[in-house]
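Colleague: Need coordinates for the below:
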Amino acid sequence: MKLSPCIEWLFADQHPNMSDRIRAAAAAGYEKAEFHLWRDKDVDACASALQETGLALTSICVDPRRSMVDPAQHDELLAALTDSIETSKKLGHVPLILASGFTRDGVSQQEHIAAAIDVLKRAATIAEKAGVLLVVEPLNDRIDHPSMFLVNTTLALDILEAVGSPHVRLLFDLYHSQVMGEDLAQVLSGRMHLIHHIQVADLPGRNEPGTGQHDWPFLLKTLTELGYDGALGLEYRPTLPTDASLAKARATLGL
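Modeller: Coordinates of the predicted model:
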């Protein structure tokens, strides 16, 4: 497994501009990186930095964020997706992240699920034509995202199976999953073909691995046994200067 630093937070202490963070990540020896929203970035400068360094982005978010579970926002979501696809192409056909949106009062779980499946099927058609991958990310509603609908990995994978498109996969964030008390092997066993990317951070605090309570050797051994050999996104808030933080993360993860 190779590491993919989240340069939304990492290298930010040294470089205000995202394009310079791309160069810094490449200079530090990383082949991959990721960030969040793109409308607040200089996309052309980022594209130039990616071409210059050969670094690849593992993911960016569909921007602006809109709800999958509220049909009133579906047209806006698909418009945001269309715009984000053009940005994805500029940046090397980067996978695009979608979160569910918030739970709607007075609406049943089945209605939420049906709305998500409906819009993801429509989004999958758009993504397939563009040759871009969509990744759905369950979050946690206990600490970081109160009232978020999709906080359960099993349900997220059920939705992906119902969508039935190879252009829609899961972004599994180990931090969010652990906050929700999920058992790693239980939720992913037999369903790794639906996982595109995995992100990590320690708990509590969402800081670099080695600062919290995670049993990292056990968690990484479990991922290996499940068959995951993709990138690990270092999506954490550093407690140390970037160089020291990344060194601590690498030592803790043994990667």
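Colleague: For the rest of this, base every contact and every neighbour count on C-alpha atoms.
Modeller: Will do.
Colleague: in the stretch 101-250 of the chain, which spans are strands?
Modeller: Ranges of strands in the stretch 101-250 of the chain, per DSSP state E, counting those that start in this stretch, are 134-136, 168-173, 195-200, 232-234.
Colleague: Alongside the first, I'd like the structure of this one:
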Amino acid sequence: MTYTVNSSILLTEFPLLERPQRAKDAGFDAVEFWWPFPGSVPGDAELNRFETAITDAGVQLTGLNFNAGDMPGGDRGLVSWVGRESEFRDNIDVIVGIGQRLGTRAFNALYGNRLDGVSPQAQDELAVENLAAAATAVAKIGGIVLLEPVSGADRYPLLTAADALAVIDRVREAAGVDNIKLLADFYHLAVNGDDVAAVIEAHAPDFGHIQIADAPGRGAPGTGDLPLKAWIDRSIELGYTGPIGLEYKQPADTAFDWLTA
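Modeller: Just a heads-up that it's a prediction; the model follows:
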């Protein structure tokens, strides 16, 4: 089993560009990040510093989010955000460039919150167009786009695996792309009330990625009561072959104690 450290939520006591090396020092060979720049199109110097931090640490960047807007301010993606179409489209080329240079192949596109004054239908139509464009672009480097149910955001419309899979089916039917996959974050699914075990039984071989945190609290495995090991083991038994993303909140000094407990 390969773990990949989400270095946007873990190791946050350290500057962002130090975190790949901190993950390596903790014994990991892979990291993933939310979008690490303030805008959709960072400058060459910013890109170079980020990519150098990855390569100098000797870790693989297994996953990267598309720009999702102001995450601390409550934004949860630009995919369906009417009025910010150019920001998402401009971000696609940057994502592909990073993927080419670093060998990253999985890219998480957060759907976006429902907007006041814009119909859900208009947002969903835009989402289909944006997801199709993203999938077509990353396919050129052998990549996949991930679509994720999320908890804790009242206006975010994808809460269950079925919600995300319905969008994936819609994009496939509209544009003929087959490289959009479910990101199965067991924490988000569980706290949203989804039947995680049933989702695994039905879809594990087709998961694009798995992420974990325990509940309640979104802490490290063992801090809550979710059967994370059983869910991971069953997913692997059924054919999931990718890494397990560690996307939980835990102080750096105890972040990985559960692995040796």
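Colleague: that older thread, mind putting the strands of the stretch 101-250 of the first structure in a markdown table, distance to Leu77 of the first structure and mean neighbour count included?
Modeller: Compiled in a markdown table, the strands of the stretch 101-250 of the first structure are given as follows (distance: least, CA to CA, whole Å; neighbours: other CA atoms under 10 Å):
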| stretch | distance to Leu77 of the first structure | mean neighbour count |
| --- | --- | --- |
| strand 134-136 | 13 | 26 |
| strand 168-173 | 15 | 25 |
| strand 195-200 | 21 | 20 |
| strand 232-234 | 25 | 25 |
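Colleague: Longest helix in the first structure, please.
Modeller: For the first structure, the helix that runs over the most residues, judged by DSSP state H, is helix 109-130.
Colleague: Return the set of buried residues in that helix.
Modeller: By neighbour count, and taking 16 or more other CA atoms under 10 Å as the criterion, the buried residues in helix 109-130 of the first structure are 112-121, 123-124, 126-127.
Colleague: re the thing from before, so which of the strands of the stretch 101-250 of the first structure comes closest to Ser19 of the first structure?
Modeller: strand 232-234 (18.2 Å; CA to CA).
Colleague: Read off where the closest one ends up in the second structure.
Modeller: When the second structure is aligned by TM-score structural alignment, the counterpart of strand 232-234 of the first structure is residues 244-246.
Colleague: Quick one: residues in contact with that stretch.
Modeller: Among residues not part of stretch 244-246 of the second structure, those counted as contacts by CA atoms under 8 Å, 6 or more residues apart in numbering are Met1, Thr2, Tyr3, Thr4, Val5, Asn6, Glu32, His209, Ile210, Gln211, Ile212, Ala213.
Colleague: which among those residues gets closest to Val79 of the second structure?
Modeller: Checking the contacts of stretch 244-246 of the second structure against Val79 of the second structure by CA to CA gives His209 as the nearest, at 18.9 Å.
Colleague: How about the closest one, nearest residue that isn't a chain neighbour?
Modeller: Leu183 (4.9 Å; CA to CA, 6 or more residues apart in numbering).
Colleague: quick one: contacts for the one you found?
Modeller: Listed by CA under 8 Å, 6+ apart, the contact set of Leu183 of the second structure reads Asn108, Leu146, Leu147, Glu148, Pro149, Phe207, Gly208, His209, Ile210, Gln211.
Colleague: What's the second one aligned with over in the first structure?
Modeller: This points to Leu146 of the second structure. For Leu146 of the second structure, the aligned residue in the first structure is Val135 (criterion: TM-score structural alignment).
Colleague: for the last one, same thing?
Modeller: Under the alignment defined by TM-score structural alignment, Gln211 of the second structure is paired with Gln199 of the first structure.
Colleague: Quick check: closest non-adjacent residue to that match.
Modeller: Nearest residue to Gln199 of the first structure, sequence neighbours excluded (CA to CA, 6+ apart): Gly233, at 4.1 Å.
Colleague: sorry, back to before: in the first structure, what residue corresponds to the residue nearest to His209 of the second structure?
Modeller: Under the alignment (TM-score structural alignment), Leu183 of the second structure maps onto Leu171 of the first structure.
Colleague: need the helices for the stretch 101-250 of the first structure, in chain order.
Modeller: When secondary structure is read from DSSP state H, counting those that start in this stretch, the stretch 101-250 of the first structure shows helices at 109-130, 153-163, 174-179, 184-188, 216-226, 242-253.
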